[in-house]
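Asker: Sequence and predicted model, in that order:
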Amino acid sequence: MHSIHLIKPYFTQRRNLIFIGIVCLMIVDVLQLFIPRVVKWAVDDLTAGQVDMAGLGRYAAMIVGIAAAMTVLRFFWRRLLIGTSRVVEEGLRNRLFSHIQTLSAPFFDQRSTGDLMAHATNDINNVRMAVGMGMVALTDAMFLGSAAIGFMAYIDLRLTIAALLPMPVIVVVTRVVGRKMHRLYTRVQATFSDMTEMVRESFAGIRTVKAYNREQTELARMQDVSNAYITENLKLVRITGSFFPLMVFFTNLSLTIVVFYGGRLAIFERITAGDFVAFISYLNMLMWPMMAMGWLTNLIQRGSASLDRINSILSTEPEIRDAADARPLSRVRGEIGFEQVNFSYPQASAPAVENIELKVPAGDTLGIIGPQGSGKTTLLYLLTRRYDVSVGGIRIDGHDIRTLKLGDLRGQIAHVPQEPYLFSGTIAENITFGRSVDHDRLVEAARRASLYETICEFPKGFETPVGEKGVVLSGGQKQRIVLARALLRDAPVLLLDDPIGQVDTRTAADIISVIRELAREKTVIIASHRIPAVSFADRIIVLDSGRITESGTHGELMEHNGYYARAELLQRYE
């Protein structure tokens, strides 16, 4: 378990509570061991005819008293030991979630959401079980097992040695099976991640599935993934399914030896009838520690495999992070410069942008036009350091953005993405995005995004739930909510990725009017394939295959009669 360091701090922090819990558990085990002694005394007295009803009542009261004490102590050890596992679960899940949020875009390009969900649910649960019930099973296997053997030896040492003859076989089997379990649990968890992602993807796209009448196709995909998961589990069951019966077999083999050999000792009165009954009771108690060894192996291997999977994510360093000497950044003027910028996506055959040399004065508006795949969105990603440039550099107010604190840099930029994303909450919650703002500011942001009148048409206004990913809203409404979110932030730099791509002509005109007003007070960069979105910009560049092929104002580009002029002519008559 090379990933055990992930949970060590929780044991250190709660070591006193864990110690108390284990002591309570051990006391319960000791009290449990005294019950067969009481039974022995009662049987011996009955055999000798030396006990009356009052005596039997005393023995019964002793057993009830021991059971009552065990009940109270069981509450405390469960509260402390199982409670510790819940603390580990909470801390590990929060740490995993927090770390995933720090990881860079390339990580999420390669990992599926379903895989991450499986880590945060099933893997965390396996670790919790290994910690909580693992401590219980380990304590019982060691303490209760040793104590039971001690009481058995006290009755008769030779009978104890005979009863323990199958034990070495159990140790060898546990060691061999444990390694196989670890490998198989790792593969089971991997297939569970695949299944989780397939289900998530299918349900998220359920409207598309229904629109194309592909329910049976999705069901077939689900059956394939589910069968793979079942296949891996059956491979595991072949191991665990033989392991536990073997444990029971060797335990019953010990019982057979005791009945045969111990019965002879009782017949020849080398041990009393009470000793014989007590010895069998102790042997039955020993069955649980022996089975606990198997259960513990199961829990540890499952938890270890899951902990290794979690560690693989927690040990992943974000590709984009603050430099060791990163400088803080206060409010900027908004001057932006691209200096011979080149960038290629991983495994891409050609650069996404190439030799971009560009300066945007503070307070100016830059328009970016070009066909799909020309690199418009990539330039915006590079400016916010969603990805880092491969060659060259980007400056804001003369500072290389890679030398600045990442949080400070992004705090100066409001970004309206091409694909608006809404969370399952109300309209107000999606606009404020966790910020505490007064209602007047909220209304003003909605008005500037040409959204306020639309919101007023909903029965609940700003408190209208938007559903998963804004399912109850149109594409244009979602686009304007995201625009209002950016306007509410009031950052000195505003990036707009196709801001009118999903709205009608009238709403587009309203949004463009808002952007033109913002252009007087912010540095605005607009990427779009629609000419009206950028025609008013101080400077417009045309991208083609990641290179700047045209640059100038609207009038200059129209005179140039290149891509821009042709696009304007085509869109004019659409």
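Answerer: Perfect, thanks for sending it.
Asker: okay, CA-based contacts and neighbour counts for the rest of this
Answerer: Noted.
Asker: which residues of the stretch 251-400 of the chain fall in helices?
Answerer: Using DSSP state H, counting those that start in this stretch, the helices assigned to the stretch 251-400 of the chain run over residues 263-267, 273-314, 376-383.
Asker: Likewise for the stretch 51-200 of the chain?
Answerer: 53-77, 83-102, 105-110, 113-118, 124-139, 145-155, 157-163, 167-204.
Asker: try it against this one:
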Amino acid sequence: ARRAATATQLLAAPLHPHLARVDAAATATDPVARAVLEVLASEGIQRDAADLGPLPPADLGPPAARIAAMAGSISHISRAARVRSRRARLYPGWWRGDFGSFVALRGDEPVAVIRERRGYRLIGADGRREAVDASLAASLAPEVHVFYRPFPDTPLDGWGLLRFALACDMGSLAIILLAAGASALLALLTPVISGAIFDLIVPTGDYEGLRTVTLVLAGAAVGTLGFSIAQALSQLRLQGRLDAVVQAAVWDRLLNLPPAFFRRYEVGDLAARAAGINTLSAQMTGVMMSSLFGGVFAIVSFAMMLCYQWQLALAGLGFVVVTLAGSAAFAVAERRFARMQLELGGALAARVFQYMSGIAKLRTAGAEPFAFWDWSRRFSHAVVLTARTARITYGQSLFSSAMMLAFQGVAFLMFAFYVAQVSIGSFIAFNAAFGQFFSGLSSFAGAFVAWYGLTPLFERTKPILEARQEMDGSKVDPGEVTGRIVMDAVSFAYPQASRPVVDSVSLSLEPGEFVAIVGASGAGKSTLLRLLLGFEQPSRGTVSYDGRDLATLDPAILRRQLGVVLQNGQLLPGSVFDNIVANGPYAPADAWQAAEQAGLADDIRAMPMGLQTMVSEGAGTLSGGQKQRLLIARALIRKPRILFLDEATSALDNLAQAHVSDALSRLRTTRLVIAHRLSTVMAADRIIVMDAGRIVQEGRYDALMATDGPFAALARRQIM
């Protein structure tokens, strides 16, 4: 069990940016790369070896090291190929179901396991394919890597989203279309046989012929049932695959968006917009299917109507045109209310999220009546809009039914007029064909109304689908940073701001240097840190790490080398251990070491379950100081080259503050600390004073205190 746990931990280990690299030409023959490329191709992700760049060595000695090297290669490949991967664990009998395609280990050999329509195939390093059965499945390590197809880097429109969604399972789509076509052809038998019964069999009393056509109709019904079952099962499979693929792509897109994007939307509203993408793709797929099925049935049935009585067919077509025009009018009215309904729904979701996340503040202020009044007012508006939309939908349905009845009346009148030219059997056959024709056209019209009504939903999701991603193929790997940071004449202003928040700031940090930034609230300190992290883009000037512009570097790889505690950092629901390691490949010993450095180890030992003590959402069970030390431990567990702390020790007492400061001073890391407390900044190599977005003073603590300047004024307020 200990060996299995060690292998699992090594399998999870990510590739560190400074791991040794090999020649890029070796990538094409690397067994891990070949296995990953096979899986990506099976998922419709087109990549080749040139996209992956050079990989770390695949064989570093003993088996455990080879496992770690494979995990490192997969981590590197995922970043280079710009796809998401995750570790998963195989369940018993997985090969009999649909686990998706994945990369696994068979012994020490990385293999691709591909899901095909008839079962799983294993592709070895030598390219040999084997069908997966129970014995072969038992030879695979239970920990595997699965991959997810991302949205294209380019902005997506509605058609692009539909193409992306349908590409996840073209086999099921083909079965659906074939089943629909076969059902439409079988549907032709009903009017043909109905006409034959009344024109040929009933007048002659041909009971043998009646038995024959009854058997034919029964066979057609069984065939139609079979095709309907195949169609329904394929639609169910397609919908399941679509939900999984699109939802994963939405999350990937959200995680790749720049932090500035999220400032424009409230959390609840953005969550509703993101969920709308999955709804949009599912509804677009359903609408497309309905329109195709309805169109096929309508065309086939109309052709038969023309064969029986072209005058009645043209009259029926006129009624259908009027029906479609009426449906279009209903669609326009429905879209207006749907847009209002979606906007109000997003605002309502945002407000509910705010109230739920701030329930303690509501109760402290005694504002529960106001919260209920505000929610009920918005919710009542949403109910009114929902009712209006439903009335329009029912009105469209009633209008279509009325047009159907009207044509039936006209058809009977025309039959009475053309009674000498049209037999009873032909009229009955025509009437049956028209019923199918009108049903198909009604389905098509409903699909048109639904498609037109999706416009407001697409408008809601458009900002996410068209936003420029933070990470794209143009960004380069920064490698291992040394800790040298330079800001050169950097200015930044938020939209609609009257003045810059950061104004022509130039500063530099050398490797291992401890720099403190102080200033009054609103001086631009936290914004300066956001610029250093790449959360905001300077309007003027540049930020560089080791002489390279931050705008050209891959921000994800860079941030993995940073330890960051923001001013309003939040803990995650989960255990203390989960919050320290943040899903990283760390052992409990690593978590304890980070907790010791943050001065939190004694507190954890006093907790009921130690590292496994649960932290609730909002961390209400921890004190302010414990929260901050837990965030510091999370930042330190990475052993970062650069450490950014924004008011990270403001809630600590003097003893805890001294412990953390002493632990940080022993680290060989570049530190930039934003703080107000004198005890936090006294030991800094340099103290930078900011005011109104500018650097107004700089120097060591003693020199600044000896000068009657802004820093001395700030210090006097604390001393007094």
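Answerer: Good, I have the coordinates. Every value quoted in this text rests on a predicted model; they were computed, and no experiment measured them.
Asker: contact partners of stretch 476-489 of structure 2?
Answerer: If you take C-alpha atoms under 8 Å, 6 or more residues apart in numbering as the criterion, stretch 476-489 of structure 2 is touched by 17-18, 503-512, 540-547, 552-554, 557-558, 561, 641-642, 669-670.
Asker: Give me the buried entries from those.
Answerer: 17, 503-506, 509-512, 542-546, 553-554, 557-558, 561, 641-642, 669-670 (16 or more other C-alpha atoms under 10 Å).
Asker: which of the helices of the stretch 51-200 of structure 1 is buried the deepest?
Answerer: helix 124-139 (a mean of 22; mean count of other C-alpha atoms under 10 Å).
Asker: before we move on, the earlier item: do you know which of the helices of the stretch 51-200 of structure 1 lies nearest residue 257 of structure 1?
Answerer: Closest approach to residue 257 of structure 1 among the helices of the stretch 51-200 of structure 1 (C-alpha to C-alpha): helix 157-163, 6.0 Å.
Asker: Give me the distance between that closest one and the centre of its chain.
Answerer: Distance of helix 157-163 of structure 1 from the chain centroid (C-alpha atoms, centre = their mean, to the nearest Å) equals 51 Å.
Asker: and it, how far from structure 2 on average?
Answerer: Once superposed with structure 2, the aligned residues differ from helix 157-163 of structure 1 by a mean of 3.7 Å; criterion: mean C-alpha distance after the TM-score superposition for structure 1.
Asker: list the helices and strands that helix packs on?
Answerer: Counting contacts by 3 or more C-alpha pairs under 8 Å, 6 or more residues apart in numbering; DSSP states H and E, helix 157-163 of structure 1 is packed against helix 145-155, helix 215-257.
Asker: after superposition, how close is the last one to structure 2?
Answerer: By mean C-alpha distance after the TM-score superposition for structure 1, the fitted helix 215-257 of structure 1 averages 2.7 Å away from its aligned residues in structure 2.
Asker: by contact count, what packs against that helix?
Answerer: helix 157-163, helix 167-204, helix 273-314.
Asker: and the angle from that helix to helix 167-204?
Answerer: If you take axes from the mean of the first three to the mean of the last three C-alpha atoms, to 10 degrees, helix 215-257 of structure 1 sits at 160 degrees to helix 167-204.
Asker: For whatever residue of structure 1 lines up with residue 636 of structure 2, which non-adjacent residue is spatially closest?
Answerer: In structure 1, residue 636 of structure 2 lines up with residue 487, judged by TM-score structural alignment. Distances taken as C-alpha to C-alpha, 6 or more residues apart in numbering put residue 445 closest to residue 487 of structure 1, at 5.9 Å, once the chain neighbours are dropped.
Asker: now for that neighbour: what does it line up with in structure 2?
Answerer: Match for residue 445 of structure 1 (TM-score structural alignment): residue 594.
Asker: That match against residue 640, yeah?
Answerer: No - at 11.7 Å, residue 594 of structure 2 does not count as touching residue 640 under the criterion of C-alpha atoms under 8 Å.
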